[in-house]
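Trainee: fold the following and give me the result.
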Amino acid sequence: MTVTTAAYATDQLPGETVDAVVIGGGAAGLNGALMLARSRRTVVVVDGGAPRNAPAAGVHGLLGLEGISPGALLEKGREEVRRYGGLVVTGEVIAAAPAAPSAPAAPSAGGDPRFTVTLADGRTLSARRLLVATGLRDVLPDVRGLAGHWGQGVVHCPYCHGWEVRDEPTGILAVGPASVHHALLFRQLTDDLVYFTRGTGLDEDTRARFAARGIRVVDTPVSEVVSAEDGGIAGVRLSDGELVPRRVLAVATTMRARTGGLDELRLPLRDLPGGMGRHFATGAAGATDVPGVWVAGNAADLSAQVGASAAAGALAGARINADLAVADTDAALDAAERGVTRA
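Mentor: Next comes the predicted model:
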């Protein structure tokens, strides 16, 4: 699901080629941009304003900023990037593609690549390096009434939301084998837990383990999620008409990296087992097989929380700066050998 947040102030696009364009202005993208800007690199963050965690009331498990709202965190991040000369632009990237490298080409293995980034309104950017931090989208199971409670009564991560829903009557809407582990984690948070198998099957050993922990198993198919008068969840309606009262539902979503506008980069993708999701395949510090392109955050690591995504963005930003430093030195050496004075 995608939730668009309120608009925020946007900077003007520069006319010249910048050192880096960051596609995505979440924790990973902004922290990557911060590292680059603090290294005196020209950097532009392009953000569509639809972070994955927009429906959540707060960010949790982030030391020093526990409970901060997602919007407030990103606003602080944008301010910090701008403090060091970075730009943050509101826009949707519809195409990012390799362009001709600088001439004369640097003698390093990857040369000094160039990329053209096109926005939905027709504006373009030229960049030496790209940091893809587009995040992911969560695909919910097709259960009537479920999507409307996403991020409130319907949660996916025990570490992100568990404390806030502790001791509530909770249900696990199974989607596959991953839901078994999900149930064990949420059992730590409540004594009142119901596991709706939804036709996924459950072996006898797992049923025995659930019984030992007091987890009730319901095999009757789920018909819909019923809303309460207060706007929350009243319970789960089964196909036989029974209403199982629940206030919270936990679902292991299918997580897919946002890839829109990135096809021309030909970045490799990797599938998780059991159809759990798809993400960009990366190496150390988010480097990809495409010279000049890094990926950080949930687009590369589907399980990363905000803190891990921010750390990955910082590391990728540092590696991009190091790569640019090598390219700058190669170009300076080439110019010196040809007797050309360069800045």
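
Trainee: all contacts plus neighbour counts: C-alpha atoms, from now on.
Mentor: Fine.

Trainee: my guess is residue 80 meets residue 33, correct?
Mentor: No. Using CA atoms under 8 Å as the test, residue 80 is too far from residue 33 to be in contact (9.6 Å).

Trainee: more neighbours: which of the two?
Mentor: residue 33 (36 against 18; other CA atoms under 10 Å).

Trainee: what sits against the more buried one?
Mentor: Counting by CA atoms under 8 Å, 6 or more residues apart in numbering, residue 33 makes contact with 22, 43-45, 81, 86, 313-314, 317.

Trainee: and residue 259, by the same measure?
Mentor: residue 134.

Trainee: quick one: it from residue 94, how far?
Mentor: With distances taken as CA to CA, to the nearest Å, residue 259 is found 10 Å from residue 94.

Trainee: circling back to that earlier point, which one of the contacts of residue 33 sits closest to residue 37?
Mentor: Ranked by distance to residue 37 (CA to CA), these are led by residue 86 at 5.5 Å.

Trainee: wait, isn't that closest one in contact with residue 34?
Mentor: Yes. Using CA under 8 Å, residue 86 makes contact with residue 34 at a distance of 7.5 Å.

Trainee: these two: who's more crowded?
Mentor: A count of neighbours by other CA under 10 Å puts residue 34 above the other of residue 86 and residue 34, at 29 against 24.

Trainee: quick one: name whatever helix or strand follows the helix or strand harbouring that one.
Mentor: Element membership for residue 34, per DSSP states H and E: helix 27-38. Going down the chain from helix 27-38, the next helix or strand is strand 43-47, by DSSP H and E.

Trainee: quick one more, to check against the first:
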Amino acid sequence: MSVRASAHASDALPSEAVDVVVIGGGAAGLNGALILARSRRSVVVIDSGTPRNAPAEAVHGFIVLDGRPPSEILERGREQVRRYGGRVVSGEVGSTEPAAPAPDGDLRFTVILADGRAVTARRVLVATGLRDELPDIPGLAEHWGHGVVHCPYCHGWEVRDEPIGVLATGPASVHQALLFRQLTDDLIYFTLGHEPDADTRARFAARGIRIVDAPVREVVTGQDSGIAGVRMADGAVVARRVLAVATHMRARTEGLDGLKLPMEDLAGGTGRRFASGMAGTTEVPGVWVAGNATDLMAQVGASAAAGALAGSHINAQLAAADTDAALAAAQGGTTTT
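Mentor: Modelled structure (predicted):
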């Protein structure tokens, strides 16, 4: 599910090599950059301005910032990164590849933007986030982030007590239905060909969740521009005000093929992500990944925390590399008699 790019002020791309390029200006990328900038590292954030949560009116479940618009949080984050000397550059990454090592053997990477601008970095933090893929049902996508939601913790309180429909996309939708049942007594589960087994049907019945097996034709928009219901194949409309959908989540990979980062599929076909280890390390030396690009279920707070952890880990490795270089220079300049 693509979102419209949001305009924001852009810094100039430096001509000299920097310590770290952060690809992605969401919560993970900005918090990673903040940690690095506060450690006096030269850091550049490449931000396309298309965050996953752009359609949402507010961020929820993040203490202190609960209820704040995503655009406001990101703007404040960019300002804070700049306060410590970091740069935030507006643009899309065209390619990212390892470059020839520095004379001291330290790693180098070249990041080229879609408009041809380029920057060289010692390390790379990938924080590109993910894209949500919705079922191909007419009328569904236009309500994404408003009447169409996916996370009971992000949006649940706001849709409490509304007539909610769950559009099944796979096994994860069963779990989703049970969570949204906590928020409303009026819940309908549209199977969309994903037939629940006997045990699931019994559990749904015990919780008062109605199951509709008939095919869905489209989502109906009401006079108030919100969701009015779901039109079935026979033309009947089942009234609903909110639809919950477990999306298929894919890490955003544009411009990163040259890094050859390993990827992995989640169980049940719910998504595809970059594989990562402790603190966001990857199998590619010098490259880390944080946030929704590797943790598809992470909310804003968890993504920000992952970015901070990756940033501190990158700084520690750079400190070791700086020390190795200084030691080699000192030893190389020592003469014996």
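
Trainee: would you pull the TM-score for this pair?
Mentor: Once superposed, the chains reach a TM-score of 0.98 (TM-score structural alignment, normalised by the length of the second structure), with 334 aligned residues with a CA RMSD of 0.7 Å.

Trainee: for the longest strand seen in the first structure, packing partners?
Mentor: Ranked by number of residues, the top strand in the first structure under DSSP state E is strand 124-132. For strand 124-132 of the first structure, the elements it packs on are strand 18-23, helix 27-38, strand 114-119, strand 293-295, helix 306-337, judged by 3 or more CA pairs under 8 Å, 6 or more residues apart in numbering; DSSP states H and E.

Trainee: the first one vs the second structure, average distance?
Mentor: When the second structure is overlaid, strand 18-23 of the first structure sits 0.2 Å from its aligned residues on average, using mean CA distance after the TM-score superposition for the first structure.

Trainee: mind checking how far that strand is from the chain centre?
Mentor: Distance of strand 18-23 of the first structure from its chain centroid, counting by CA atoms, centre = their mean, to the nearest Å, is 18 Å.

Trainee: the last one too?
Mentor: Averaged C-alpha coordinates place helix 306-337 of the first structure at 23 Å from its chain's average position (CA atoms, centre = their mean).

Trainee: which parts of it are buried?
Mentor: Residues 306-321, 324, 326-327, 330-334 are the ones in helix 306-337 of the first structure that count as buried (16 or more other CA atoms under 10 Å).

Trainee: how about residue 169 of the first structure, what's its match in the second structure?
Mentor: Matched by TM-score structural alignment, residue 169 of the first structure corresponds to residue 163 in the second structure.

Trainee: with distance to residue 282 of the first structure added, can I get the helices and strands packed on strand 124-132 of the first structure in a markdown table?
Mentor: Shown next, in a markdown table, are those (distance: least, CA to CA, whole Å):
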| stretch | distance to residue 282 of the first structure |
| --- | --- |
| strand 18-23 | 16 |
| helix 27-38 | 15 |
| strand 114-119 | 19 |
| strand 293-295 | 7 |
| helix 306-337 | 11 |
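
Trainee: quick one, which of these gets closest to residue 233 of the first structure.
Mentor: Per CA to CA, nearest to residue 233 of the first structure of those: helix 306-337, 26.7 Å.

Trainee: picking that back up, which of the contacts of residue 33 of the first structure sits closest to residue 159 of the first structure?
Mentor: Out of the contacts of residue 33 of the first structure, the member with the shortest distance to residue 159 of the first structure (by CA to CA) is residue 313, at 20.9 Å.

Trainee: was I right about that closest one contacting residue 299?
Mentor: No. Counting by CA under 8 Å, residue 313 of the first structure does not reach residue 299; the two are 11.1 Å apart.

Trainee: what residues do the two have in common as contacts?
Mentor: Shared contacts of residue 313 of the first structure and residue 299, counting by CA under 8 Å, 6+ apart, come down to residue 133.

Trainee: quick one, helices of the first structure?
Mentor: For the first structure, the helices defined by DSSP state H cover 27-38, 70-83, 158-161, 178-187, 204-212, 306-337.

Trainee: got CSV for those, with distance to residue 278 of the first structure too?
Mentor: Shown next, in CSV, are those (distance: least, CA to CA, whole Å):
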stretch, distance to residue 278 of the first structure
helix 27-38, 18
helix 70-83, 24
helix 158-161, 21
helix 178-187, 15
helix 204-212, 27
helix 306-337, 17
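
Trainee: out of the ones you listed, nearest to residue 132 of the first structure?
Mentor: helix 27-38 (7.4 Å).

Trainee: now do the closest one: distance to the chain's middle.
Mentor: For helix 27-38 of the first structure, the separation from the chain centroid amounts to 15 Å (computed by CA atoms, centre = their mean).

Trainee: for it, buried residues please.
Mentor: 27-38.

Trainee: how about stretch 56-64 of the second structure?
Mentor: For stretch 56-64 of the second structure, by 16+ other CA under 10 Å, it's 56, 58-60.

Trainee: got these as TSV, with distance to residue 122 of the second structure columns?
Mentor: Listed next are the buried residues of stretch 56-64 of the second structure as TSV, based on distance: CA to CA, whole Å:
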residue	distance to residue 122 of the second structure
56	35
58	36
59	33
60	35
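
Trainee: out of those residues, who's nearest residue 213 of the second structure?
Mentor: residue 56 (30.1 Å).

Trainee: just list the residues touching the residue sitting nearest the centre point of the second structure, thanks.
Mentor: Computing the C-alpha centroid of the second structure and ranking residues by CA atoms, centre = their mean puts residue 129 first, at 2.7 Å. Residues in contact with residue 129 of the second structure (CA under 8 Å, 6+ apart) are 24, 26, 51-52, 251-252, 291-294.

Trainee: now, which of those residues lie within strands?
Mentor: residue 251.

Trainee: burial count for the alignment partner in the first structure of residue 267 of the second structure?
Mentor: Aligned counterpart of residue 267 of the second structure in the first structure: residue 273 (TM-score structural alignment). Using other CA under 10 Å, residue 273 of the first structure has 9 neighbouring residues.

Trainee: equivalent analysis for the one 3 residues further on, please.
Mentor: As a burial measure, the neighbour count of residue 276 of the first structure was computed by other CA under 10 Å and equals 18.

Trainee: wait, it sits on residue 253?
Mentor: Yes. Residue 276 of the first structure lies in contact with residue 253 (CA under 8 Å); the separation is 7.4 Å.

Trainee: what's the closest of the helices and strands packed on strand 124-132 of the first structure to residue 9 of the first structure?
Mentor: That would be helix 27-38 among those, by CA to CA, at 15.0 Å.
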